[in-house]
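Undergrad: Output the structure for:
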Amino acid sequence: MDESKEPTVLDYVKALLMPWKGKPPALSAKQPTADQSLVEPKEDLSTSPDITTLEMKVEEKGEPVVFPSSAEERLKLPIGWRTLLAFVLAVIGQSFLEPPRQQVSVALIFYGLAVVALIFAVISKEWLLAEYADHTATPMAVTVNRNPILLSLPLLLLAFIFFSGNRFTTLNLTLWLAGTISLVAGFYLPSRTRLSLKSKIRSFFLAPQVIIRITPWSILVLLAIGLVVFFRFYRLSEVPGEMFSDHAEKLMDVADVLQGQTSIFFPRNTGREAIQMYLTALIAIVAGTKLSFMSLKIGTALAGVLTLPFIYFSGREIGGNRVGLLAFVLAGVAYWANVIARIGLRFPLYPLFAAPTLYFLVKGLKYRSRNDFIWAGIFLGLGLHGYSPARLVPMVVVAAVIIYLIHRQSEGNRREAVIALILLAITSLAVFLPLLRYALSDPEMFAYRALTRLGETETVYPAPVGIVFLNNLWKSMIMFFYKNGNIWVHSIPNRPALDVISAALFFLGSTLVVIRYIRQRHWLDLFLLVSIPLLMMPSILSLAFPEENPSLNRSGGAIIPVFILAAVGLDAVIRSIERRYSNGYQRIIPLGVTALLIFFISSANYDLVFRQFDRQFMAGAWNTSQIGAVIRGFSEAQGNPDTAYVVPYPHWVDTRLVGINAGFPLKDYALWPDQFETTLSETRAKLFVINPRDEDAVHKLQELYPTGWLYFYDVELEGKDFLLYFVPPAGTEDGTVQP
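TA: Alright, predicted model coming up:
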């Protein structure tokens, strides 16, 4: 090394990897020291020319040491084989947990060996997970704008009064929005860059020009967006291919909205929050998909996509831009996240609002930013209008603040955190106000579904409640590696929630974060780990029906920390390669390994979503779309949709779904056998759809209509066949009219 040249930071940041002989010269005054921020999100160096620069605090026995920076010297470094070995061992262990074999004892052996390898990686200073440095932030401002706040109080009070009757009206919506905006305006701090932004806008209009800068990072981001959009929308009309009864309930609620019934809470089918109903109604009109399964699926797929940017932002706060982008991709292609986003029910609304709530909460605590707490409160309040598991997100918020307070000794920090929590609560309460009014007027209906799972409203606990809780907790915490439950409509029963590689990366990332917490005791690491069971509590607390736990839908909020930790694990694997190959053309090696791993992960999840889940879902769902198509064809041929009927049979098709699929969403095609005689006065052609096992219905129809024709409709899927009994119009009994 040329001693005449001033040492760069690059010479110091590698010291934990391999100490070098000789005493280094002193650091330049312009260079960052160990107590300066290394995790400033706006200057994340994972995208800079040397991605290893400034990644770790460097101190070896009180003195920094020099690390070789030339390509020739770096080639002498061994690859991070211990970290790679831990990853490979975890992948092998997880492969033994894949159905159908699931050899738990063998998997535990390999996972144990992976832990040993990680410990040796840490001891040998091979561990490459960047540590935190506290961000230097100015104290949070305590000033408020009193006039908007004073204005908001009567507006919100009047809105609360006029929200009676479980209806949104022009008046109460105007009062609520005006009051909420006034409240936020009173607490929100103006941006310091507002004037410069105005200047930029003015300059643009004076001399319009658009500069597009294409960098390797922007190309990676575009590729990542394309990949996750593909996974969310590819074959959306086919996967899943059938509705079940819950979809009928949702579309009936949407029909109510389209007919002018603007409810705050929809009490049908044990009660539902409002956001999905209004979103689907909007899509039905704008996209022209009307009252259909596709309208539901477009809305939930969009929710799944919009969750991902906030997973990226949160991952960036944990480990920089690269961790954020990796979390974005892993969550975007994941079977778990894709299935709950495609099913057409409210499931993805839980992570959709939990993700920005947690992101702004962490950012607010980290940088002592009041505006971020306000945004967290807004998204928390909106989430409560989305999907009932979001009612436990306030518990996660409180837990985050408590963990922050425990790790912060400064009285000023603690006081600011408490004030910020109060501000967040006030904001979320204002946004939640319409549903709060309903909850107070009809608490039994509002809490009914939660109480049936948490309490003994419908059944008694199968065991002492403490034992049930601990058992549920254990099953939920191992679902990533073992079994994600047995609910076929939104999961592949009894398989891990993660694919083999993602599960191994999640294990690796979780272990590394635990080690980092032990070494540094940073509050964010502990919160990241604790948030997983907290966000899964809606599933864990199914104490009266423990067979419903674990469930991917009620655990959906845990998607956020789980895939951030998996990204941390993948980032550690990449770093273990970069410690040797990160200069010049050598960067192709870690980049190629990353691309290969993402390819394998994407392929595995493609198979899980578009083959395995699709196949088992269609085997379990009733083929109401085929029956609906038959009735639609009959209606077009005969010019009449009112003389087709579906004869109900236990545990068979939902006749409301037949009407939706036939293009008549408000028509229930059910006609029970004891109602057959009511059709005798009808002279037009008639079509009866019958379950093949319903011999009594067939015999009764043959007695009533001896000139009718019975057809067996053969379906490719086993057990999905059905019978058609066609009755020709009156006066054509000679058989000249064909069905």
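
Undergrad: Going by C-alpha atoms from here, please, whenever you check contacts or count neighbours.
TA: Fine.

Undergrad: Does anything pack onto the helix or strand where residue 517 lies? Which helices or strands?
TA: If you go by DSSP states H and E, residue 517 is part of helix 500-520. With contacts defined as 3 or more Cα pairs under 8 Å, 6 or more residues apart in numbering; DSSP states H and E, helix 500-520 has these neighbours: helix 81-95, helix 523-535, helix 559-578, helix 588-607.

Undergrad: next up, for comparison:
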Amino acid sequence: MSRDEASTPIRCRPAASVTRVRASWSLLLAVVCLALAVFAQGRFDQRLLNASSYLACGAAAVLFVVAFGGIAQEREPSSAEASGQPTATPRVWGVLLAFLAVSLLGCLDFGGNEYRKVGLILWLGGLLLALGWLYLNERLSCPAAVQPRPQARRKWFTPTLVLLLAAVAVGAWLRLYQLDIIPADIGWDLPYNYTDVLSILRGQHNIFFTANMGREGLFFYWVAFLTRFGELSHFLLKLSSALIGIATIPVLYWTGRELFSPAVGLAAAWLLAVNHWHIVLSRPGFRVILLPLFVLLFLWSVARALRRGRWFDFGLAGVAIGLGMQTYTPFFFAPVALAIALVLYLLTERRACWRQWVGGLVLMALVALVTFAPLGRYALENRAAYLKRIGLQLELVQGERNTPRVTTPLLLENVRTSLLMFNVYGDSNARFNVPGFRHLGQISALLLVPGLAYALWRWRKGSNALLLAFFLVLIAPMTLAMLPHEMPNVFRAAGTIGPALLLCALTLTAVYEQLRILGSTYPAWDLRLRLQAASAQREGAVEWLIGRRGALALAGVAIVGLFLLAEFRDTRQFYFHDFKNVLPDSQNVSIAREFARQIEAYGDRSSVYVKGWPYWFDGRALRTYLQMAPEEQERVFIDLIDGQWPLSDVRQRALFILHPEDVAGLSRLRQEFPHVVSIVHYLPGGVPGYVTVFVER
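TA: Down below sits the predicted model:
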């Protein structure tokens, strides 16, 4: 090195210097955004919905767009993927339509609302053959496009996979811990689920289950499958939904990776793992837990299909639609969201892709129709039974013709209430939420609005329009079904969980990406730390070389980790303390379950009788806890009358269960039997719950 070179001071390149300044200012604005968001959320939590709250929230969104709106996180199709689209020949269409026709032929065997073996083989076989044909046609037409990259084959156990497995493990713990205890009460719907699964196990394979105003049956067949590993019970119903909730975590990762990047998918998966709304839906045993899963499967498959243009992906999207429409009614809005997104794409640079999408979209619709065909046939033949639940809700919403319940101002108020459910107030039903508590956790609530603003700003780029359409349209099922001044509903809006958390993840990953960009302007090793120690006998020193590039990357990881840790702590407090204390019937103590425990401890079920009392307990719930067969005699009675059941049925001894206010019933038993022992059982808080009366002649 010459003397001139040695004496020349080292300066940053101009481009690096500009990038460093911009990134630093963006991160400073991020701090301001966070402060404004915390201020706004604090006021929202206090129900202070005034101008200052909305202005602070809006300012945080605008500043975030100013700071991070230029960061591209969308996944764009590569040239290799765009060139790897198979040609749709008449032969391809002919074979495909033949397989789908075989599948439809099988549906002719599904009369009388029942799956039959031959029809099931033809229906499923035709669908599988159609998908297999599409996949093989792609491999034969463009083998290079469908082969994985050699590097991808070599490196599969990556840090991303480790972090994803950790998210699944944390999510599994939150969904399985104390599952046998929380929630304790089975509620009014699950006994119907229990009975329907029991009918499947007894050979009655219904397509649509008409009890309780009608319900789709996909979840019940999932529970019936799990009975191969354990007996049908309330716990198995809860385990069935919990396993689906756990499976949704990696599906959200795949969706985020498909729409944006592995980092976005990973952040969203962690947010879902610790999301209290999804945990509440995962643990009770309701079929609604299928809704977030199939919304994400559909969003993943259709985003993949639109990006790659391959017919196999469109076929998978069709299967997701057809199965999704057999999960929970609000899923029907997911295809509407896709239609809106496709219209929005006409206003972006992706409008040029419409010509290559048309054939795939037609294929998707055909596969969806065939997949839905068994339930679709039932709906056409039994429209009144199929639409009974929807019709009842429409009657409640519309009211009488002369005095409609919902007017335009009230509808706008319902829209406002629906949009505020994430950050302000949520479901008021204590069975599914701490009454009125927002649907997102503290951290997710802070991240949602900036992420939404980011996606709106970049709606023309990548799949942002698709994500926004799914997020907004899937709120509509709840909004349209709301009665005047009704609070949000955690069930009807469950389809928005995945899209909402993807928006939250965009906020986190944008900040992380900006930190990475700032770090890239520094050398890998640019700082030297020296630790020196000395004593009377010896002295020594240790030196470390570190770099601001690595330090900033670690800072980004630490920030994301702290946010997720705070969300985990918030969720654990919410579910295992706050929510548990409001669960029915009193602080998660179920009257019907306590009855079942007393009856099981007594031993002789044939000599146990429960006296009914208005709004006290659900007899169907008691039957479910006791796992009673449908033909077993009901143990509930209304009055104690001489010579009639149950008094006439007692030969030696019996156990009666009474309401604590039923003084007349207890007095009548004391008159009838010479030996009577009564015990009052108390609920948490010292409230009398029920009385067990042991009698003997």
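
Undergrad: The helix holding residue 517 of the first structure versus helix 81-95: what angle between them?
TA: Put simply, helix 500-520 of the first structure runs at 130 degrees to helix 81-95, going by axes from the mean of the first three to the mean of the last three Cα atoms, to 10 degrees.

Undergrad: what residues does helix 500-520 of the first structure touch?
TA: Residues external to helix 500-520 of the first structure that are found in contact with it (Cα atoms under 8 Å, 6 or more residues apart in numbering): 86-87, 90-91, 94-95, 98, 115, 118, 129, 131-132, 330, 480-481, 523, 525-526, 529, 562-563, 565-570, 572, 597, 600-601.

Undergrad: Ok, stretch 572-591 of the second structure next?
TA: 174, 182-186, 276, 280, 430-431, 433-434, 617, 683-684, 689-690.

Undergrad: Strands along the first structure, start to end?
TA: All strands of the first structure, identified by DSSP state E, fall at 644-646, 686-690, 709-713, 722-727.

Undergrad: The ones you listed into JSON lines, with extra columns for mean neighbour count and distance to residue 424 of the first structure?
TA: Shown next, in JSON lines, are the strands of the first structure (neighbours: other Cα atoms under 10 Å; distance: least, Cα to Cα, whole Å):
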{"stretch": "strand 644-646", "mean neighbour count": "23", "distance to residue 424 of the first structure": "52"}
{"stretch": "strand 686-690", "mean neighbour count": "23", "distance to residue 424 of the first structure": "56"}
{"stretch": "strand 709-713", "mean neighbour count": "15", "distance to residue 424 of the first structure": "59"}
{"stretch": "strand 722-727", "mean neighbour count": "22", "distance to residue 424 of the first structure": "56"}
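
Undergrad: any chance of those strands in JSON lines, plus distance to residue 472 of the first structure?
TA: Output for these, formatted as JSON lines (distance: least, Cα to Cα, whole Å):
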{"stretch": "strand 644-646", "distance to residue 472 of the first structure": "41"}
{"stretch": "strand 686-690", "distance to residue 472 of the first structure": "42"}
{"stretch": "strand 709-713", "distance to residue 472 of the first structure": "44"}
{"stretch": "strand 722-727", "distance to residue 472 of the first structure": "40"}
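
Undergrad: Those strands: which one's closest to residue 103 of the first structure?
TA: Closest approach to residue 103 of the first structure among those is made by strand 722-727 (41.1 Å; Cα to Cα).

Undergrad: That closest one aligns to what range in the second structure?
TA: Mapped onto the second structure using TM-score structural alignment, strand 722-727 of the first structure spans residues 690-695.

Undergrad: what about that stretch, how far off from the first structure?
TA: Compared with the first structure after fitting, stretch 690-695 of the second structure deviates on average by 1.0 Å (mean Cα distance after the TM-score superposition for the first structure).

Undergrad: likewise stretch 357-371 of the second structure?
TA: The superposed stretch 357-371 of the second structure is, by mean Cα distance after the TM-score superposition for the first structure, a mean 1.4 Å from where its aligned residues fall in the first structure.

Undergrad: show me what contacts the residue nearest to the spatial centre of the second structure?
TA: When Cα atoms, centre = their mean is applied to the second structure, the residue found nearest the centroid is residue 292 (3.8 Å). Shown in contact with residue 292 of the second structure (Cα under 8 Å, 6+ apart): 248, 494-498.
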